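[1] Quick one, structure for this:
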Amino acid sequence: MTDSSAPGNPSSTAVIVLGAGIVGVSTALALQQRGHAVCLVDRQAPGRATSYGNCGILQREAVRPYAFPRDWQALLRVATGQGNDVHYHLRALPALVPALARYWHASAPARYAGTVAAYSALIRHCLDEHAPWIARAGAQDLVRHDGWLEAYRSEAEFDAAARDATAVAADHALDHALLDRAALHQAEPALRDVLAGAIHWRDPWTVSDPGELVARYAALFERQGGTFCHGDAATLRASGSGWQVSTADGTVEAAQAVIALGPWAADLTTRLGYRLPLFVKRGYHRHYAAEAMPSKPVLDAENGVLLVPMRQGLRVTTGAEFAHRDAPPTPVQSGRAEQIAAQMVRLGAPVEAQPWMGARPCIADMLPVVGRAPRHSGLWFHFGHGHQGLTLGPATARLLAELFDGDATYVDAAPYDPRRFGD
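    From the prediction side, this is the model:
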């Protein structure tokens, strides 16, 4: 047997990390910087799946995760297909009901307050955890530091959102500005005059190519001696006192394994006997060759459509679609998003022939799963980041690496422990 600490040797290593999205790549980097030999395994190149298709915002302001609507008007709006922020496949609902029921339960105000406390404890560190990797990966050209705009069409909606934003900013030490119609037009002349105002969240950073950022993090990992192998996580098996997985470079064996598979995590954890309340929200985006783009992301908050200036063009993203993860794409939200976006900017021709579709890995209590698997020695869980995988990947990777080494953790790890769902 070869030295388990030898870098660059995929046949025998200290840790296997399954999944090369932002969470998996961050896990590999965090363990590597603590001296562990790591083999990162995925069927695709790093950053090509869920991490490729997102809004590209490191959301320092996102101290509150998306809660399940509690008022009947919001629920009726979703049920009747009004708006574009939520869409659902009726045939998928029976399978989703148990997780959605727990999601609704966790969103009750008293419970949600505790969730916000735990969630914001991680969010406040997101930029600090990304910053050194951005520098070491040579990714500064992908990142801007001027925030994003949460915009509203209705004066009344803008006024209500502005009051809420001011309170949240005060509670969580966030920097923001309120732009009325005139100030918004002056700041973003590419926008047509259909928006009543916007909240400018100033703390967040924006990424012009999220998939490329993940790829550069992965390249940093490999330059530092880490190994990436193409392989299928479904082949993971217990092997003696450790784990093994089949890859294009042969079987990789390790004492420890981390499941960081995002929306595919349930495939493996269910086979291992776990029943975690993980479900997916699908989303779509498409790039357009806009004549002029806003300088920063702009969310049409009342319609759930986000315009993001990217290297590929102006990315138009949709809200959430509740459906089976692998069901064929449906054009409902992406078609509406194009129409809504065209009211705000001159879109130009689409860059891709068809919209991109991906899935977000969501946990019913809105907190990621980070920690040791309850019933399997040497197995770790790191997934369930919902809408904030890009934002939180390095922050939760640091937490997992500290737990992995038995060190004191920089935030309380209990809220994210897999054992909160039982053994």
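
[2] CA atoms for contacts and neighbours, from now on please.
    Noted.

[3] for the stretch 201-350 of the chain, what spans make up the helices?
    210-223, 265-271, 332-344 (DSSP state H, counting those that start in this stretch).

[4] now, of these, which is deepest in the fold?
    Of all the helices of the stretch 201-350 of the chain, helix 210-223 has the most neighbours on average by mean count of other Cα atoms under 10 Å, namely a mean of 22.

[5] Centre of the chain to that one, how far?
    16 Å (Cα atoms, centre = their mean, to the nearest Å).

[6] Buried residues in stretch 416-423, which are they?
    416-419 (16 or more other Cα atoms under 10 Å).

[7] now do stretch 59-71
    Buried residues in stretch 59-71 (16+ other Cα under 10 Å): 59-65, 67-68.

[8] one step back: among the helices of the stretch 201-350 of the chain, which is nearest residue 41?
    helix 210-223 (11.3 Å; Cα to Cα).

[9] Tell me which other helices or strands the closest one touches.
    In terms of contacts (3 or more Cα pairs under 8 Å, 6 or more residues apart in numbering; DSSP states H and E), helix 210-223 is packed against helix 22-32, helix 126-136.

[10] Mean neighbour count and distance to residue 244 added to those helices, as TSV?
    Putting these into TSV (neighbours: other Cα atoms under 10 Å; distance: least, Cα to Cα, whole Å) gives the following:
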stretch	mean neighbour count	distance to residue 244
helix 22-32	28	17
helix 126-136	16	29
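
[11] End to end on stretch 46-56, go ahead and measure it.
    End-to-end distance of stretch 46-56: 16 Å, with Cα to Cα, to the nearest Å as the criterion.

[12] Equivalent analysis for stretch 61-71, please.
    Taking Cα to Cα as the measure, stretch 61-71 stretches 24 Å from start to finish.

[13] one more, for comparison:
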Amino acid sequence: MARTDVVVLGAGAVGVSVALHLRARGLSVALLDRGPPGEGTSFGNAGVIEGSALLPVGFPRDIPVLLRHALKLSSESNYQIASLPGFAPWLLSYFAASSPKGLEATARDLRPLLDVARAEHHALAGPAGAMGLLTPTGWVKLYRTERQFSKTAAERALADDLKVAYSVLDTEAACTLEPALRPVFDAAIHWHDCDNCSDPGGLVKAYAGLLEQRGGLLIQGDARTLRRQGGGWRVETASGPVDADEAVVCLGPWSLDVLRPLGLPLPLAPKRGYHVHLAPEGGMTLGRALVDVAYGYALQNTRYGIRLTTGVEFAGVESRSSPVQIHRDVPRARELLPLGAVRESEPWLGRRPAFPDSKPVIGPAPGIGGLHLAFGHGHWGLTLGPVTGRLLAEMMTGATPFTDPAPFAPTRFGARAAQRT
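    The predicted structure is shown next:
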């Protein structure tokens, strides 16, 4: 039997970062996952560390747009009909939080984290020897029509207010920035405060390697075995039980598998997404990620090829794969860039863990002593991993948090654990 100060459950971008920050504050740490670090949702994202992120992806309010989503005519989203009844309460809350005022409030709450997100990554990537995976060239959102671009007025006004840097580009300027682009769009916005990552899974693995160098333990086990042991926690691993004074849940969409038995339900849902890699033709490469806003997919230059990452699919965590969005988006991507064959026989499927208000939970589990939560980052898990680790570690060690953690408290949902712990 092993003993440690803290066991961190989940070795994605968030869990590895939490473990590193706790270790840096002198705590002994074991990082547990059922597989190697960085091979879950953290592997398959769009590869952008979005310091300039603003408005979260909201539930559509425009009636024609809403109808296209409902009729499954838009590749920005998809849903599996059998899963909808289980999603209904979450979708109603998501709709309520997606008002213009609600999205702006979320953007303002997240701004202190996003302002330092890149710096916190660099503080880990440097010692981990992974700065070569990051390129500080920002990313570009493309608008097929002037009408689509005109809808960005509120977002640009908010960026101006929060001093988030961007440049508006016409077609010619965007094609100068990215010479491989074909001029099939009318306008673009270049968001400057972003790092592009050529291997998100590799970045997380490098952070995990840094944790081991600094004395942290990587262990394989089933987080669902977490239970009370004396005044602390015990979890079963491949090499025997591990006891810890405190535990941190960073399991993304699987976090509720641990929390429900402890009597703590939270309104978490998986926003599933797919990716494939396409072969660039004629030596083509991208200097930064692109988003085709009309269709909701992103393109990124990675070590595997040009990664196409889809919008959102609403389906159960373990529901069958239904990559209709990939089939729609690949031809549209070929309109923009000279892209060849898809390199995978089957698209990769990931699950973005999301709360209805598009903010993560970061902080102590209500009503359960010694248990802490850090999950639900939605589309920004890679971006916010290191800064989440810093904030939670400050809270757990009694340091003054660098920003007010109240917007991310689990208690904002009225959650309180039943007395089953």
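
[14] thinking again about what came up before, ok, of the buried residues of stretch 416-423 of structure 1, which one's closest to residue 393 of structure 1?
    Distances from residue 393 of structure 1 to those, taken by Cα to Cα, are shortest for residue 416, at 13.6 Å.

[15] What residue in structure 2 is paired with the closest one?
    The equivalent of residue 416 of structure 1 in structure 2 is residue 408 (alignment by TM-score structural alignment).

[16] Pull the contacting residues for its match.
    359-363 (Cα atoms under 8 Å, 6 or more residues apart in numbering).

[17] again with residue 149 of structure 2
    143, 187-188.

[18] Onto which residues of structure 2 does stretch 298-312 of structure 1 map?
    The aligned range for stretch 298-312 of structure 1 is 290-304, by TM-score structural alignment.

[19] how far out from the middle of the chain is that stretch?
    15 Å.

[20] Can you get me the start-to-end distance on it?
    OK, stretch 290-304 of structure 2 end separation, Cα to Cα: 17 Å.

[21] any idea what residue 79 of structure 1 aligns with in structure 2?
    Aligned partner of residue 79 of structure 1 by TM-score structural alignment: residue 70.

[22] tell me, how many neighbours does its match end up with?
    Neighbourhood size, residue 70 of structure 2 [other Cα atoms under 10 Å]: 13.

[23] can you pull out the strands in the stretch 151-300 of structure 1?
    176-180, 197-201, 205-207, 227-230, 237-239, 242-247, 250-259, 278-288, 298-300 (DSSP state E, counting those that start in this stretch).

[24] Tell me which of those lies nearest to residue 342 of structure 1.
    Among the strands of the stretch 151-300 of structure 1, the nearest to residue 342 of structure 1 by Cα to Cα is strand 278-288 (10.4 Å).

[25] And that closest one, what does it pack against?
    helix 93-106, strand 313-317, strand 320-322, helix 332-344, strand 356-363.

[26] Which stretch of structure 2 lines up against it?
    Residue span in structure 2 matched to strand 278-288 of structure 1, by TM-score structural alignment: 268-278.

[27] Then stretch 141-149 of structure 1?
    Against structure 2, stretch 141-149 of structure 1 falls on residues 132-140 (TM-score structural alignment).

[28] in the matching stretch, what counts as buried?
    133-140.

[29] cool, stretch 99-114 of structure 2 as well?
    102-111, 113-114.

[30] nearest to residue 2 of structure 2, of those residues?
    residue 113 (34.4 Å).

[31] circling back to that earlier point, how about the buried residues of stretch 59-71 of structure 1, which pair is most distant?
    60 and 68 (21.3 Å).

[32] The closest residue to residue 282 of structure 1 other than its chain neighbours and residue 264 of structure 1: what is the separation?
    Excluding the flanking residues, the one nearest residue 282 of structure 1 by Cα to Cα, 6 or more residues apart in numbering is residue 359, at 4.1 Å. Look at residue 359 of structure 1 and residue 264 of structure 1: by Cα to Cα, they are 9 Å apart.

[33] which residues in structure 1 does stretch 181-197 of structure 2 align to?
    Going by TM-score structural alignment, stretch 181-197 of structure 2 sits over residues 191-207 in structure 1.

[34] Kindly present the helices and strands packed on strand 278-288 of structure 1 as TSV, with separate columns for distance to residue 395 of structure 1.
    What follows is those, written out as TSV (distance: least, Cα to Cα, whole Å):
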stretch	distance to residue 395 of structure 1
helix 93-106	23
strand 313-317	25
strand 320-322	24
helix 332-344	31
strand 356-363	17
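
[35] closest to residue 164 of structure 1 out of these?
    Per Cα to Cα, nearest to residue 164 of structure 1 of those: helix 93-106, 21.3 Å.

[36] Thank you, goodbye.
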